[in-house]
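Engineer: after the sequence you'll find the predicted model.
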Amino acid sequence: MLTIAMPKGRIFEEAAELLRRAGYKLPPEFDDSRKLIIDVPEENIRFILAKPMDVVTYVEHGVADLGIAGKDVMLEEDRDVYEVLDLKISACYLAVAGLPNAKAVSVAPKIATKYPAVASRYFREQGEQVEIIKLNGSIELAPLIGLAERIVDIVSTGRTLKENGLVELERIEDITSRLIVNPVSYRMKDQFIDDMVERLSACLEGVN
């Protein structure tokens, strides 16, 4: 049995649709289940539903053979997993944002983000010294309450930024979801994993 860790929410829905297009027979109740572990015996697959940041941990430690993780997580987390396929779903991007008329701070401006490693690396590459403040949610709040001058966060439609009076200042990197594999599983179950990669790749041909 192949065990696949998948994040809940939008990525789960798009990944389930992609798997169906690739010919995997997932039951209708699969989409609405509140279970955290879902077995699909007819496909010899077990799904583990987890928080996006935890998917990579499950795959790295081998409790899941494969996982579906956003490229943002892969950039932030330095983990021992193989990234084998860009699934081209849940497209968004990482960006720097802030208040439109905020005065520039000359010495180490504060940057709020849930991606401290990505943010540190980006500003270092720009030759800018900053102070990183790690937050776990509601990143847009930081400039509004004076906690930080700028934020680094995921942008999808830009609606959340706009509704909170923020503007995008710099685009860092495009993000999509990736299929990742545990290195040991890739050796032990290579035939099954390669088959899945081939079937998913065939669905993605011609997708930009």
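Structural biologist: That came in fine, so what should we check first?
Engineer: when you work out contacts or count neighbours from here on, use the C-alpha atoms and nothing else.
Structural biologist: Will do.
Engineer: now do the same contact list for L144.
Structural biologist: For L144, the contact set (C-alpha atoms under 8 Å, 6 or more residues apart in numbering) comprises L99.
Engineer: next: K134.
Structural biologist: So K134 contacts 112-116 (C-alpha under 8 Å, 6+ apart).
Engineer: rerun at 7 Å
Structural biologist: 112-114, 116 (C-alpha atoms under 7 Å, 6 or more residues apart in numbering).
Engineer: nearest to M6 among these?
Structural biologist: K114 (20.0 Å; C-alpha to C-alpha).
Engineer: what's the burial count for that closest one?
Structural biologist: Neighbours of K114 under the rule other C-alpha atoms under 10 Å: 20.
Engineer: alright, now check it against this:
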Amino acid sequence: MLTLAVSKGRILDETNELLIKAGIIKEPVIEGRKLVIEKPEDNLRFILAKPKDVPTYVQYGVADAGIVGKDVLHEKGKGYYELTDLKIGLCRLSLCGIKDKKNNQGEMIRIATSYPNVTADYFRTKGQQVEIIYLNGSVELAPLLGLSDYIVDIVSTGTTLRENGLEELEKIEDITCRLIVNQATYHLKNKFIDEIVEKLERGLSQ
């Protein structure tokens, strides 16, 4: 049996759709109070986790594999193999700020984000000095309350930004979900994992 950590929330519906389309599961994984779901008919066990915890479960071998966004992988570093781009959960990581607000070029700016490592790397390449303020959620509040000049956050439709008087200023990178696997597991169960990858890639091509 293979243990697969999957992200709770908005990505789960797309994950279910892909796994069913690929013939990996017959019935969807339902998010509820139960966080470990056995599917013996598919030879799978699912762990429902917060997206940022998925790589940790995989890295330490609690899960054999996981499905999670590239934004999380960039922030979390390594300790696993990234096998394939699943083309789901499409969004982007962007620099956002108050509409029409002006900042002098070259000045130290404050950025609120839940992606401090990615943000630091991005502004380092631009030669811009920044102070990064880590927030775990609702980063849109930071510029509205004067805590930061800008935010770096995930943008999908942009509705939340607009409702809070913010706008997307600069795209940092496009984001999709990836299949990752524990390094030791890949060598022990590589035949089973390769079969899953093949099914996923066939499902993506349909």
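Structural biologist: Perfect, thanks for sending it. Model, not experiment: these values are computed from the prediction.
Engineer: can you give me the TM-score here?
Structural biologist: Here the superposed chains carry a TM-score of 0.96, computed using TM-score structural alignment, normalised by the length of the second structure; 205 aligned residues with a C-alpha RMSD of 1.2 Å.
Engineer: which of the contacts of K134 of the first structure still touch in the second structure?
Structural biologist: Among the contacts of K134 of the first structure, those whose aligned partners also touch in the second structure, counting by both residues aligned by TM-score structural alignment, their matches' C-alpha atoms under 7 Å, are 112-114, 116.
Engineer: inside helices: which ones of the contacts of K134 of the first structure?
Structural biologist: P116 (DSSP state H).
Engineer: list just the nearest of the contacts of K134 of the first structure to E131 of the first structure.
Structural biologist: Among the contacts of K134 of the first structure, and counting by C-alpha to C-alpha, the member closest to E131 of the first structure is A112, at 8.6 Å.
Engineer: what residue of the second structure matches up with the closest one?
Structural biologist: In the second structure, the residue matched to A112 of the first structure (TM-score structural alignment) is A112.
Engineer: just to revisit the earlier point, which of the kept ones among the contacts of K134 of the first structure has the most neighbours?
Structural biologist: Result: A112 is most packed of these (other C-alpha under 10 Å), 28 neighbours.
Engineer: surely that one is in contact with V130?
Structural biologist: No - the criterion here is C-alpha atoms under 7 Å, and A112 of the first structure misses it with V130 at 10.3 Å.
Engineer: state which helix of the second structure is the longest.
Structural biologist: helix 190-205.
Engineer: quick one: that helix to the first structure mean distance?
Structural biologist: Compared with the first structure after the fit, helix 190-205 of the second structure shows a mean deviation of 0.5 Å (mean C-alpha distance after the TM-score superposition for the first structure).
Engineer: and that helix, how far out from the chain's middle?
Structural biologist: For helix 190-205 of the second structure, the distance from its own C-alpha centre to the chain's C-alpha centre is 21 Å (C-alpha atoms, centre = their mean, to the nearest Å).
Engineer: buried stuff in that helix?
Structural biologist: Across helix 190-205 of the second structure, burial judged by 16 or more other C-alpha atoms under 10 Å covers 193, 196-197, 199-201, 203-204.
Engineer: so where do the strands sit in the second structure?
Structural biologist: 2-7, 36-39, 44-49, 65-69, 81-85, 91-98, 109-113, 130-134, 150-155, 166-175, 177-181 (DSSP state E).
Engineer: I am finished for the moment; much appreciated.
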